[in-house]
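# Sequence first, then the predicted structure:
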Amino acid sequence: MDKRLLDILCCPVSKRPLRPLTAGEREQLNAAIRGGTLATVAGEKVAEAIAEGLITTDGQLVYRVEDGIPVMLPEAGIGTQQLGGFTPETNRA
């Protein structure tokens, strides 16, 4: 994702900055998707694996990136609190 675009994007709900998902975070989310236990904020089941995504800097919300375009709709966000063992990688260099 373009660094300039990432610098101006923020969560439409919390207004927190966003950063790209790490491979480990993406795998945790995709494991929950495979298990059929992940839903969007609007309550819709997430059926497709996440290839690329953005996460708020506090690790609470994830937004899918499709074909290089962030899907920043509040109802399309995925709350990480529904994942009991989700551990955001906050200490990135």
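Arrived safely, thanks for sending. Residues are numbered from 1 along each chain as shown.

# only C-alpha atoms for contact and neighbour calcs from this point on.
OK.

# burial of Pro20, as a residue count?
By other Cα atoms under 10 Å, 19 other residues sit near Pro20.

# Could you count how many residues lie near the residue nearest to it when sequence neighbours are not counted?
Once flanking residues are discounted, Pro20 sits nearest to Leu54: 4.4 Å by Cα to Cα, 6 or more residues apart in numbering. Counted with other Cα under 10 Å, the neighbours of Leu54 add up to 27.

# Next up, a structure to set beside the first:
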Amino acid sequence: MDKRLLEILACPVTKGPLVHDKAANELISIAARLAYPIRDGIPVMLPEEARKLDEAEAEQLRAQHPAAGHLPVSSPAGNAARSIVVPDDDVAT
């Protein structure tokens, strides 16, 4: 995988960075917990074609690549994640 290409590619779901897994021939979005296949040298950046990462695999990758596991501030997914409000159980409705 060309490093310049990897620098400009982003996860189509989170718009965040990708990690190249040479052994599995995948580009991984840790934030989205998706692994996009690379077929014949071409990344297939379709969420419906991506393999879902289980929690253990995602945690291991976050530990190895801490900067790649966060949603970018300017992404719609990142903005949505920061605007989620969890209701307080003590508040009467």
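Right, received. Where do you want to start? In this text, all values refer to a predicted model and were calculated from it rather than measured experimentally.

# Assuming the best superposition, what's their TM-score?
Once superposed, chain against chain, the TM-score is 0.56 (TM-score structural alignment, normalised by the length of the first structure); 63 aligned residues with a Cα RMSD of 2.2 Å.

# so who does the spatially most central residue of the first structure touch?
Residue closest to the mean C-alpha point of the first structure, counted by Cα atoms, centre = their mean, is Val62 at 1.9 Å. Val62 of the first structure makes contacts with 53-56, 77-80, as judged by Cα atoms under 8 Å, 6 or more residues apart in numbering.

# please redo it, this time with the cut-off set to 7 Å
With contacts defined as Cα atoms under 7 Å, 6 or more residues apart in numbering, Val62 of the first structure is in contact with 53-56, 77-79.

# Which of those are retained in the second structure?
Counting by both residues aligned by TM-score structural alignment, their matches' Cα atoms under 7 Å, the second structure reproduces these contacts from the contacts of Val62 of the first structure: 53-56, 77-79.

# For the helix or strand where Ala81 of the second structure lies, grab the matching residue range in the first structure.
Here Ala81 of the second structure sits within helix 76-82, counting by DSSP states H and E. Across the first structure, nothing matches helix 76-82 of the second structure (TM-score structural alignment).
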